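Undergrad: This is a predicted model, with the sequence first.
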Amino acid sequence: MKNHDKYSRVYFMPPVQSLKWTEKEYITEAPTWCSVDLRDGNQALVVPMSLEEKLEYFQLLVEIGFKEIEVGFPAASETEFAFLRTLIEENLIPDDVTIQVLTQSREHIIKKTFEALQGANSAVVHLYNSTSVAQREQVFRKSKEEIIDIAVTGAKMLNKYAAETEGNFKFQYSPESFTGTEIEFALEICNKVLEIWKPTDDGKVIINLPATVSMSMPHVYASQIEYMSDNLRYRDNVILSVHPHNDRGTGVADAELGMLAGAQRVEGTLFGNGERTGNVDIVTLALNMYSHGVDPQLNFEDIPSIMAKYEKLTRMKVHERHPYGGELVFTAFSGSHQDAIAKGMKWHEEKEPEHWTVPYLLIDPIDIGREYEGDIIRINSQSGKGGIGYILQQNYGIDLPAEMRESFGYSVKNVSDHEHKELLPNEIYDIFINEYVNVNTPVEFIRYNYTKNDHYEMTVSIRVNHDEHEFSGEGNGKLDAISNALQTKLGLDYTDLVYKQHALEIGSGSNAVSYVGITAKNGDVYWGCGIDTDIMTSSIKALFSAVNKMVSSLELSVESQLIESNK
């Protein structure tokens, strides 16, 4: 692309190597989660939430299990102020939930913030000021010393107003635009703030290191976090937090590697809502941990309902391919994927292993409220026989023989390709019923009877063009005897009679289903299915269905053959 040389790497590596985090394999325990949906998320909406909507969203976050929730910037607007007062005065904050509010390092804003917090049972007051080179030079036009003075002054004011206000308060400091700040300077300003607050074991302080703008690859951010973790004063009494944004599409990776590097707390939003490309997605982070067998301490067992409420309140749409929550993330259209999933699901049903290992499915969709029906395998012109067969089996109890799946698969894909659309399970079922089940033209089965000596003698009645005929045949079994009669009296030539049957247990009472395949003289295989309350009748109907498909396909004349056989 043109103009690539106008860009450069504007982040800062630590002055010493910080790579201990690379020795860790995975995250072993959940961090403290802080939802910033009601602040970062809300301010990024085209239409910010009303007071009533914010209250409903707050309740959703509580139900999911968040113990820390940033509820806004109460000095920024009357709606923000009223929301916080409503939460406190109407006792809507559970005893085990801590609210968090944001404030700049300006006295009138800090004063207004503590007015809004009056009587709060447990609250984090989040102080921030921007520290990056770009912000210092272009926005504030201040020196490092002046930027430090802003932070220190704000920290002192938090001490002052907290002492004068009824409530229980914890402090948090963020060097906003941390990723564009020289690491030594970020460390210096954080330590200056810590010297003002002097955290203790009973009064810990949060230092939050935001990727306000993601500027580097995730391993750089992790090294920055590790360096800060190793060098912050009062480290045992500091809760190290990360707040990644997603400008480079690496928000989740930044958070995960940041946790490996020492972060104990993560700020983010549901489904990654937030300014520009958004905040880090806590749903993805939590369920990534879940996929490794670690309890994320958040409840996402009903993703569809959470997503529905999120979309209603934010007026945002969760993308179809969004990890875990998206409509299509557990869906396979590819034939090879469908076949592997179908076989994997069957293997798990049979073996009942301790751990989930189904191909192409990272976790069991059922565990987060998704359904197998219509979720895992969906059918279009790219689908394969395995997936199409799986749809029939899961939804309708139709367990096609392996050989028959290929024949039916072509029928379904031809319809999808011709109509240029995805086919729903009921549409697939209708294709199967119309093309394969109890096919009665041009030869209609009416009835049969038999006698048995050392072999079976069958008499079968059929109807062709409204005329009824009866003829007999012999064989080692009933179906074999009728097949011999059909071939003799109708002049048909086929071999390799393949037969399978089973009870039809879904939505059918006591019906039986049978499948028959026959191979014509030219080598083509024709399949039919029969469904009936009597298993023998279902088998005969399956044979007639296969015969009728062969007769129609090869344009054979059974009428003329009947005339000849009756002379």
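TA: Looks like it came in fine.

Undergrad: switch to C-alpha atoms for all contacts and neighbour counts from now on
TA: OK.

Undergrad: Would you mind measuring from the residue nearest the centre of the chain to I306?
TA: Centroid check for the chain by Cα atoms, centre = their mean gives Y324 as the closest residue, at 2.0 Å. From Y324 across to I306, the span is 12 Å (Cα to Cα, to the nearest Å).

Undergrad: Next: I196.
TA: 41 Å.

Undergrad: Compare those two (neighbour count), which wins?
TA: More crowded of I196 and I306, by other Cα atoms under 10 Å: I306, with 18 against 15.

Undergrad: Second structure for comparison follows:
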Amino acid sequence: MSDRVFIFDTTLRDGEQSPGATMNQLEKLRIARQLESMGVDIIEAGFPAASDGDFCSVREIARSVEKCQVAGLCRAVPSDIDRAWEAIREAAHPRIHTFIATSPLHMKHKLQKEPAQVLEMAQRAVRHACGYTANVEFSAEDASRSEWDFLARITEAVIDCGATTVNIPDTVGYAQPDEFAELIRYLRANVRNIDRAIISVHCHNDLGLAVANTMAAIRAGARQAEVTLSGIGERAGNAALEEVVMNLNTRRNFFEVEHGIDTKMLFPACRLLSHIIGQPIPPNKAVTGANAFAHESGIHQDGVLKDRRTYEIMTPESVGRVGTDMVLGKHSGRHAIKRKLDELGYRLSEEDVTLVADAMKRLADIKKTIYDEDLEAIVLEEVFRIPDRFRLNHLTVHSGTTGVPATAAVILDVNGEERKLAQFGVGPVDATFNTIAEIIGLKPSLERFQINAISGGTDALGEVTVKIREGSRSAVGRGADPDIIIASAKAYINAMNRLAKKTEETSECPAP
């Protein structure tokens, strides 16, 4: 049995199914490059058959990533498999990941098929996928609630058909660690050809046990862990990449396995994801949260001052959590900015570096010091965004305690045409949103409005995240600015642009 655990990241597929975690193609590509730099073994780039937009994103990631495998997820259906291969075929190391449910509940009520039919579908799917590539993964959806003997039969059958990885998912987070480990041991003991495939696990966090179940499975012989950055994903999420990796690192003598992740990139990667999806890392989040290395108790502080190992089982530096450097300002040159961008892992064109440098200097006129987080926010705001149909040219807001309703005057660029309007609202943000909506001609409902400070200080950049809905379509928008009202306007317009983009998706990325 291999002593290497392969890290399979599904942030861009399962992670994006987390409410509010939608990313555009450029943002997905940025995450993929970060994962590649970190040393992830396999990136599950998406579900190509789900939509034309997903197909395009998977295809672009497959073309761009060189060092790690790129997987496309597909049902055990020939047309899905064909579509997945079309998306990943240009990857340096493509993988087809096909799945079908194997629990009695799913087979009866969702698939409405008998076990024998499911077994046959799985075999046909793997054979079909192997016609494209030898790198095929099969997943038995809802494996933790499947009958063990049937799970062993279907696992053995798909390996005979050519699957080189078999994934045993705890799809609804139902399993307990001891029970899940026993299932892995059972498969290793009862699947005749198990030595010809890698056992993978994909654990959900519905009962808060995703990481615990993953670690138990690795102890029992699983050698691929399917994870996401910060544990984002469907419902309560997935096993968090950073937690699984630091368990393996911190308890190396216990697990006795290796991995290829550069742990110093864990915090920067999670922070990047946080900026992109507009969801802050919770302060008490293990490994990457703001409190992970904070000590309030006097006894703890005394111990840490004498020897950090008394109350810290890993160092902040080991996960890339270092003090924020105040390295840039209004007099910083373009080369210094480019060097800092390179350090943060951004591969930008000369044109984009100039765009970021100009925006940074505008910010430096308002804000004394520029932190890494500020620079990342500028990159996300200026570079990694969809082309704008709507762009803010000017905003003036009047608000106070005089009894006069808040007023917003907005000048907006709409498809190259300048439009002006002023409207009232119950407050400055409401007035701003009302005016923008009236100019654009859409009046979506606002489902979420969230404000975060990107860095410290009263002059910190404020980041606003909004989620809007128009009928059956929804979109998340983000905006950053030292002025929180302007940040709100940018976020709302960004969401409007994303909403408009969704209607154009099919024509922009037609089926091949």
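TA: Looks like it arrived, so ask away. Worth saying up front: this structure is predicted, and the values here are computed from it rather than measured.

Undergrad: re earlier: and the residue nearest to the centre of the first structure, what does it touch?
TA: Going by Cα atoms under 8 Å, 6 or more residues apart in numbering, Y324 of the first structure touches V283, T284, L287, F330.

Undergrad: which residues of the first structure fall in strands?
TA: Secondary structure of the first structure (DSSP state E): strands at 32-35, 68-72, 98-104, 120-130, 167-176, 205-211, 238-244, 265-268, 444-452, 456-464, 467-475, 494-503, 512-520, 525-532.

Undergrad: Now tabulate these in a markdown table and tack on mean neighbour count.
TA: Compiled in a markdown table, the strands of the first structure are given as follows (neighbours: other Cα atoms under 10 Å):
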| stretch | mean neighbour count |
| --- | --- |
| strand 32-35 | 22 |
| strand 68-72 | 25 |
| strand 98-104 | 23 |
| strand 120-130 | 21 |
| strand 167-176 | 22 |
| strand 205-211 | 25 |
| strand 238-244 | 25 |
| strand 265-268 | 27 |
| strand 444-452 | 15 |
| strand 456-464 | 19 |
| strand 467-475 | 16 |
| strand 494-503 | 16 |
| strand 512-520 | 24 |
| strand 525-532 | 26 |
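
Undergrad: Of all the ones you listed, which one comes closest to E559 of the first structure?
TA: strand 456-464 (7.2 Å; Cα to Cα).

Undergrad: residues in the second structure matched by that closest one, start to end?
TA: The aligned range for strand 456-464 of the first structure in the second structure is empty, by TM-score structural alignment.

Undergrad: got the angle between that strand and strand 467-475?
TA: 160 degrees (axes from the mean of the first three to the mean of the last three Cα atoms, to 10 degrees).

Undergrad: Now do strand 456-464 of the first structure: distance to the chain's middle.
TA: 55 Å (Cα atoms, centre = their mean, to the nearest Å).

Undergrad: angle of it against strand 444-452?
TA: Using the same axes, to 10 degrees: strand 456-464 of the first structure against strand 444-452 is 170 degrees.

Undergrad: Compare the strands of the first structure and give me the one nearest N414 of the first structure.
TA: Nearest of the strands of the first structure to N414 of the first structure, taken as Cα to Cα: strand 525-532 at 16.8 Å.

Undergrad: Just give me the match in the second structure for V558 of the first structure.
TA: Aligned against the second structure by TM-score structural alignment, V558 of the first structure finds no counterpart at all.

Undergrad: what do you get for S174 of the first structure?
TA: Counting by TM-score structural alignment, S174 of the first structure lines up with S139 in the second structure.
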